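Asker: Structure, please.
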Amino acid sequence: MSKIIDLRVEFTINPLGLDESKPRFSWIFMPATRGNSQKAYRIVVGSLNNITKDSGDVWDSGIVESDDNIVEYKGLPLKSYTRYYWKVKVWDKEGKEYSSDIAWFEAGVIEPKDWTWIGGGQLMRKEFVIDKEVEEARVYISGLGYYELRINGNRVGDKALDPPWSEYTKTVYYSVYDVTKLIRKGVNATGVILGRGRFGQRFGSVKYYGEPRATVMLRVKLIDGSVVEINTDENWKCLQSGPIISDDIYLGFRYDARLELKGWDLPGFDDSSWMSCSKLPPIGKLRSSATIPATKVMAILKPRDHLNPATGIHVFDFGQNITGWVRVKVKGGIEGSEIRVRYAELLNPDGTLNTLDLRGAESTDVFILRGEEVEILEPRFTFHGFRYVEITGYPGTPSMDDVEAEVIHADLEPIGSFVSSNNLLNSIHRITLWSLKGNLMNGVETDCPQRDERMGWLGDAWLSSDSAVLNFNMIRYYEKFIKDIIESQKGDGSISDVAPPYWEIYPADPAWGTALIYIPWALYVYYNDKRILENSYDAMKKWWNYLNSMTKDGILYFNKYGDWVPPGRVRSVEHCPPEIISTWILYRDTKLLSRIAKILKKDTEAELFEEKAKQILEAFNRNFLSEVSMSHYSTMGYYSTYTSPDGSKVKFGGSQACNALPLVEDMVPKEALEQVVKSLVKSVEVDWDKHLNVGIIGAKYVPEALARYGYVDLAYDTLTQESYPSYGYMIKEGATTLWERWEKLTRSGMNSHNHHMFGSVDNWLYKYVAGLEVLEPSFKKVLIKPWLYKRLSHASASVRSIRGLVSVEWELRNSVFKLKATIPSFAEIHLPKISEKVEVLESGSIISEKTPGILSIKEGSDWIIVEASSGNYDFEVRSVKGR
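Answerer: As a prediction, the model looks like this:
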């Protein structure tokens, strides 16, 4: 039976504390029969009593003829602290009506409110009296840099590091918790522990904002309908120093359990010696984090090995490079004794920790015991990137049961999966996922989680964004990240290389700043997210104007990083001249802005950007496309000319990246196309023996260019190598996450072993191995085109898209090709012709245009192309012997 599922507001199920004035509603209609689909919808919003009767007393959209399943609220103004219920009705193509279950969302602080910030202590507490029975209670809180909230002796919520990072002078995020079960009639106590986090970080050139502080509002609705509100003010009590000696995301956590104050978060505690908290001035605008996936403990790992490289030194190997910390159980410790826990990604040959790649990050947690029979040691307000942990000072010998690692990352909804018959490809997918998860934290996509950096580098973020959106529900996470970028923008239009701009690196490299344009475009492609285009369009134009102002004769020479970290180098003009990359980025940004302007119905601006793109394209080919003579042959490709000290001219370029970039954007003139493709193929196949000679930009686009121009097998060969440089080499050398460099480096410097910037490879696996690609926004139309490789017998992938499940599963065995597909709306399916003459079956019968759900069938030289509407399909392609 057809049904409506997955009701969401702002892409979140039943969000608590939403402060959007015009939230977006979404749902999935699952028709029971092929080819059926939504024809119309009706949304009703209001009180539970009215929604039960299908009446929307706050908003009734009426019956709207449309297949849209993402709809913006257009009802009465929403009120703060109010719970709204809603449902949707759908009519299918046959006119049948279906009704959803009832869902809800609760508004946070929508009307303006004066939040009061207080500070002056590591611990804060307040007692209050509730004189009637409680109907419901909510707490609205932000603590900078991090906080832990406690009510009547209980920790509130399961967020590990909150609030999300931001440009605090512009935006500060608050959380909302339902604490009805924790508040009681009579005397209550609430307490807050504060950590420094990014806000109070004093570390090198990292931006410092101020001392820790908090703002809290507790709203208690009583059974008589009245509301009691408790806010932070000078009547709260603060303790300046407690058991937390220090907390720092780079240096680690220092804790003295002897200084713990038992019962400090309970009513009746004697806080007469505590000071009154100080009222502090406001910072940035407070916004709800209700729909931003929070950082939480997402898994627990036990050690796989226990090493003892020297007396009193115990090293535990968790078998996987992760982000988080360890929890240690101590038995029989002596009061005042110290236990140190150090973290590292690498080991020295003698089994001790190799911490050289951490640079200035000490990554050490120190605990002073209180001397109880059993003590559990666990840090707060810090995190580490590690595989190995060293414990010293432990009384006796810790067992493997005494130590466990807590894996933390954003609580992102997994939506995608990929698997194939090639275990190396599966391993590449696996280490990409671990790298993405390990760096999706604190509302930011960091570069790495271990060393003295952990910044939201824009280049890393956009390069892996296609892979991220195929594997996780990223829409609200990336919308927040784009807001961070916009809030870093200066009056001249420049943005920082990192967002939030904790390192103020202005202006961004063009190939990093393109994240401001590329990621919103990706959200439109994968989620039909027009709001992000509307909200960021002006900032995009300002950034584009800033870059365009630096061009000379159509060429953008400004560049800082180039095709970052190709084999054996960090950057190199000889590898791919930076002006080629910058101008290519400017051209692509200009084309995207033209398309975005058209979507936003800014037709005049769309035409202006289109014309500007033509001018950049002409300048690009005029300056860089040339024929270069080698010792035994000449080659056509993209080079830049430099003048040597002796006045002679020399050309640099012609690398895999230099030639792939214009190929993927259709920039190469027709008369030169064949030659440029041949140059690229020769470099990959001959000069580099089927290996990639690329940095992070080339890694995304060289395999794409090879596949697009008919060399899919060659691209596959590069991705299945096990010798240096390759992804397989990383795995062969023990990588459990993607490396920052192609080389296995163990010294200090740039050699993170958990970096996601090479993670663009996962998008290629979905697209060219499983054969799944988006053709129209939000997967309204998909391309299913599995390529056949000599060493691959089957592959499958699925994505739970905003329109429903999209999946493909194919195999080739005994000269029979089989493909199963699930399509939410429409698909163009390419079935390979495995011999000169084939027959195609669907669900066991010869396919025809009368087959349910099949819209058309066309036969090409290599493919049978089938257009199909929604439904589940089971295709089989068999060879037919000639007569």
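Asker: For the rest of this, base every contact and every neighbour count on C-alpha atoms.
Answerer: OK.
Asker: in the stretch 251-400 of the chain, which spans are strands?
Answerer: Secondary structure of the stretch 251-400 of the chain (DSSP state E, counting those that start in this stretch): strands at 252-256, 275-276, 278-280, 285-288, 295-301, 305-310, 313-331, 338-344, 346-347, 353-354, 364-368, 374-377, 384-392.
Asker: can you tell me the helix or strand for R125?
Answerer: Element membership for R125 (DSSP states H and E) is strand 123-130.
Asker: I102 contacts W86, correct?
Answerer: Yes. I102 is in contact with W86 according to CA atoms under 8 Å; the separation is 5.7 Å.
Asker: list residues touching both of those two?
Answerer: Overlap of the contact sets of I102 and W86 (by CA atoms under 8 Å, 6 or more residues apart in numbering) consists of I51.
Asker: between those two, which one's more packed in?
Answerer: Set I102 next to W86 and count neighbours by other CA atoms under 10 Å: W86 wins out with 29 against 16.
Asker: List the contacts of D247.
Answerer: Neighbours of D247 in contact, by CA under 8 Å, 6+ apart: G195, R196, G197, F253, R254, R380, F381, T382.
Asker: The first one: what's its closest spatial neighbour, skipping adjacent residues?
Answerer: It refers to G195. Distance criterion CA to CA, 6 or more residues apart in numbering; nearest residue to G195, sequence neighbours excluded, is Y146 at 4.7 Å.
Asker: Kindly indicate the member of the contacts of D247 with the most neighbours.
Answerer: G195 leads these on contacts (other CA under 10 Å) with 30 neighbours.
Asker: so what's it up against?
Answerer: Q122, L144, G145, Y146, Y147, P212, D247, R380, F381.
Asker: Swap in 7 Å and give it another go.
Answerer: L144, G145, Y146, Y147, P212, D247, F381 (CA atoms under 7 Å, 6 or more residues apart in numbering).
Asker: What of L738?
Answerer: Applying CA under 7 Å, 6+ apart, the residues contacting L738 are I431, T432, S435, H753, N754, H755, H756.
Asker: run this one through as well so I can compare:
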Amino acid sequence: MNKKLLVLAVSACACACALTATAQSEVKNLRTENRIDPLGLDVLQPRFSWQLESGKRNVVQTAYEIRVVHHKNNVWSSGKVFSDSSVHVAYKGAALQSGEKYQWQVRAWDNSGKPSAWSHPAGFQMALLQPSDWQASWITPGYEEDATMRPSPMMRREFSIAKKIARATAYITAHGMYEAAFNGNRVGDAHFTPGWTSYKKRLQYQTYDVTSLLQQGRNALAVTLGSGWYRGTIGYTNHNNFYGKDIALLLQLQIDYTDGTKEVIVSDGSWKSSTGAITYSEIYNGETIDARKDKTGWTQAGYNDAGWSAVKTASFDNANLLATYNETITAHEVFKPVKILKTPAGETVLDFGQNLVGWVRVKAKGNAGDSIKLLHAEVLTKAGNFYTENLRAAKAQNIYVLKGGATETFHPHFTWQGFRYVKVEGYPGTVTPENFEAVAFYSDMEPTGTFTTSNQLINQLQHNIQWGQKGNFLDVPTDCPQRDERLGWTGDAQAFFRTASFNMGVNNFFTKWLKDLEADQIDGRVPHVIPNVLGNNANSAGWADVATIVPWQLYLAYGDKRTLAAQYSSMKHYVESIRKTSRNDLWNTGFHFGDWLFYRPGDDNDGRSAVTDKYLIAQCFYAHSVQLLANAATVLGNTADAAVYTQLLQNIKAAFVKEYLTPSGRLVSSTQTAYVLALHFDMLPEALRKQAAERLVENIKSYNNHLTTGFLGTPYLCHVLTRFGYTDMAYNLLLQETYPSWLYPVKMGATTIWERWDGIKPDGSFQTPSMNSYNHYAYGAIGDWMYRKMVGLDTEEDGVGYKHIKVKPYIGGHFTHAAASLKTYYGLTKAGWAIADGKITMDIEVPANTRATVYLPVKDAAGVTESGKPLSSIKEIKTLGSEDGYLKIETGSGKYRFGFPEK
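Answerer: Predicted structure coming up:
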């Protein structure tokens, strides 16, 4: 460090130390593009977020200063910016360079006028920003592949390092899946890389810091490939080679030496290829590993690969390459068997106690050639036998052939299963719990939300919702992780998004998936699954509307205006694709799934069928998408579009009234879903909404307080009931324990959300096996009502992303307490209520740099206390008056405890 830099550093340190003593607030939890110290960003103006922490109330940020450093040189200083923005603040400095690493810090001024100390540094590393940055060549196996079994190719090369390494970065992707190792050590903790995207347009590569894996002297690079989504069987049509027949690797290793020089090691014709222990691997069918074929030591330097084949180079276009934006799939919870069963059929079955997605790791000791087979299932039959019929064509089995001798450990590499139960065949010796463990895999999203109540069945429902999300969020939001499907169904994703965004940080996860949605749109039309592997089928109402619903809800949940802007064209093209085919502003053409898997009464002789007219549904979602497009246009400042689509919305609603509503206000489909959608999307004239809500409630009562809704009606059902003053009925539905209901599967022992209301019937028999998943999150959308209405923790639209928090609980259902917490970009927020001894207590936590509007369920402030003192004496709290039977108040940051008599 030169003398000038040293003086500056010492001066900065002295200032920071001096400020620490007087600082009123601290700046913590720095993130770049929603991630902690990310590697491999191709965002040219990355956005910074931080949290202001203070033990005081009513703390807000009034200004900030950011500085970004590269090799100790300042590349951007924002200067003091007078703003309360602390989320998604864009970099505005000099152009960032490919592969380079940067550090940044921030300090903030709060409303006391004093600055915080500079934060601890956060870092980020850029990806390869130009196609010309890629020096590597695509390489494919040099041997003739077995076209039937397609054993996993192995590729390797060695090289020498003579200098001291400062930093080493690897960029890797594949056609198929890959696992890489340097000098025998696995690269990274990600699995099933490079993940699943619309490969022909968007192929992600991963960036790894591999400095610690390299050594002076000889080094070995070793990569194993699997067919994966790229060329493996995908889609229930048993379609192979969807994206191509080849399997290929692209790898580039950049080594920065301490003397300032660089070296690049790439995939090229010098690599060797062969096959080994993985003799078969398919996502649906499982993996076969024959340890006798293992090439011991092949990942280490010095291995003799003279008998291996030279790889072939290929000229694939790199125009579709992009850095990884979302979190990769990683291993999470580990389960030991809770029981070892001997079924009536004589099968040995492990019960892991939780329906999960991942694989089983096995330890065994036996003779060479001993073969262990693991088969996977979600449920047992009524008689207690192993059941796999609902897996359809998916074999979902892993086979391990022992080398013999010492204890051996096996697990798959390029496949996973959805299961609670595992049947073990051919195990040498006694099957004992210590030799088996199930490992759960899902995208490495941060858990953000908690929810708990006084009702243990509801707590189990929340558990099931979260595990349904974990099991189906493997790089794409899938529909079922166990059978021959596992596709990114759009309807499920839109129905569940708001619930998902509470439980986990799904911003990057869905931002990546939305880019694939846009890439796969067909003249604006949205395919049923994303990535699209089902052909030209598109634009089913409630499915295709994911194109507008998720970008808007993502904006509400995270305040992510950039993603909303990026998806605006996609949103608009989707709406226009409907407009082109509509007639007289009616969307009454094309195929629609309708209210998928709604409840069908067994003997519907009285005409009460829950079938809802599919075009009525389509019209409602058409209006909703136009409304969201107009909203987005307004937020983005596109006033011309906002005016056009506001007028179109009026026309669509007028056409709905003319086509589907009688003069007296009765809908042509007198179902719960029809009334729910018409009310939730404001399709009815104001004067007719009250009686429509009454008809909805009467319908529910006619089914003995049971719901009849399917995938499209269910997410909004309780919201509509609460909105129109029927919260008691919403609680009746939530707490209903008999079929159809949310708690019926819970009472039947479910540990995840089922695809059908009666996946297991009351008599213990199963629903139609061709469509009967026991891990299918769509009906878990009730979580959104539990979090945002029951507890009341929400965000106002004038302060999206929980900048302006709303707390408005709807207390009922004979609960004695309910509470939720959420990690927001601003910090932890909490809300909860408890009833004891005729008194209600509400606890609320508001993070710094936000405010909250709180609705207390009392008529006025008389008798209301905060932390034991009369509300009227608390100067930090502003009373805004009464509204809808609540006392409306406003608070700044801090922790609050309100108390008042129960009604």
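Asker: tally of neighbours for the aligned residue in structure 1 for S702 of structure 2?
Answerer: Alignment note (TM-score structural alignment): S702 of structure 2 maps to D687 of structure 1. Neighbourhood size, D687 of structure 1 [other CA under 10 Å]: 12.
Asker: P847 of structure 2 and V864 of structure 2, how far apart?
Answerer: According to CA to CA, to the nearest Å, P847 of structure 2 and V864 of structure 2 sit 23 Å apart.
Asker: which one of these two has more residues nearby?
Answerer: Looking at P847 of structure 2 and V864 with other CA under 10 Å, you find the greater number of neighbours at P847, namely 31 against 20.
Asker: Please report how far that one lies from A834 of structure 2.
Answerer: Counting by CA to CA - P847 of structure 2 and A834 of structure 2 are separated by 22 Å.
Asker: Give me the neighbour count for the counterpart of V664 of structure 1 in structure 2.
Answerer: By TM-score structural alignment, V664 of structure 1 lines up with H680 in structure 2. Neighbour count for H680 of structure 2, taken as other CA under 10 Å: 18.
Asker: Quick one: residues contacting H680 of structure 2.
Answerer: H680 of structure 2 makes contact with Y716, V720 under the criterion CA under 7 Å, 6+ apart.
Asker: Now do the contacts for S435 of structure 1.
Answerer: S435 of structure 1 sits next to T737, L738, N754, H755, H756 when contact means CA under 7 Å, 6+ apart.
Asker: cutoff 10 Å now
Answerer: Listed by CA atoms under 10 Å, 6 or more residues apart in numbering, the contact set of S435 of structure 1 reads 321-323, 429, 447-449, 736-739, 753-759.
Asker: ok, now how distant is the aligned partner of it in structure 2 from L474 of structure 2?
Answerer: In structure 2, S435 of structure 1 lines up with G468, judged by TM-score structural alignment. The spacing between G468 of structure 2 and L474 of structure 2, counted by CA to CA, is 11 Å.
Asker: so what sits against both of these two?
Answerer: Here G468 of structure 2 and L474 share the contacting residues V357, P481, scored by CA under 10 Å, 6+ apart.
Asker: Can you tell me how far the alignment partner in structure 2 of T514 of structure 1 is from Q647 of structure 2?
Answerer: Taking TM-score structural alignment for the superposition, T514 of structure 1 sits opposite D545 in structure 2. From D545 of structure 2 over to Q647 of structure 2 the distance is 19 Å, taken as CA to CA.
Asker: For the contacts of D247 of structure 1, give me TSV that also has distance to K3 of structure 1.
Answerer: Below are the contacts of D247 of structure 1 laid out as TSV (distance: CA to CA, whole Å):
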residue	distance to K3 of structure 1
G195	47
R196	48
G197	45
F253	51
R254	54
R380	45
F381	44
T382	45
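Asker: Pull the most distant pair out of those.
Answerer: Across those, the longest distance by CA to CA is 14.0 Å; it joins G197 and R254.
Asker: which of the contacts of L738 of structure 1 does structure 2 keep?
Answerer: By both residues aligned by TM-score structural alignment, their matches' CA atoms under 7 Å, those still in contact after alignment to structure 2 are I431, T432, S435, H753, N754, H755, H756.
Asker: Which of those residues sits closest to S467 of structure 1?
Answerer: For the kept ones among the contacts of L738 of structure 1, the nearest to S467 of structure 1 is T432 (8.6 Å; CA to CA).
Asker: Does the closest one touch I731 like I think?
Answerer: No. Using CA atoms under 10 Å, T432 of structure 1 makes no contact with I731, being 11.2 Å away.
Asker: which residues are in contact with both of the two?
Answerer: Taking CA under 10 Å, 6+ apart as the criterion, T432 of structure 1 and I731 both touch T737, L738, W739.
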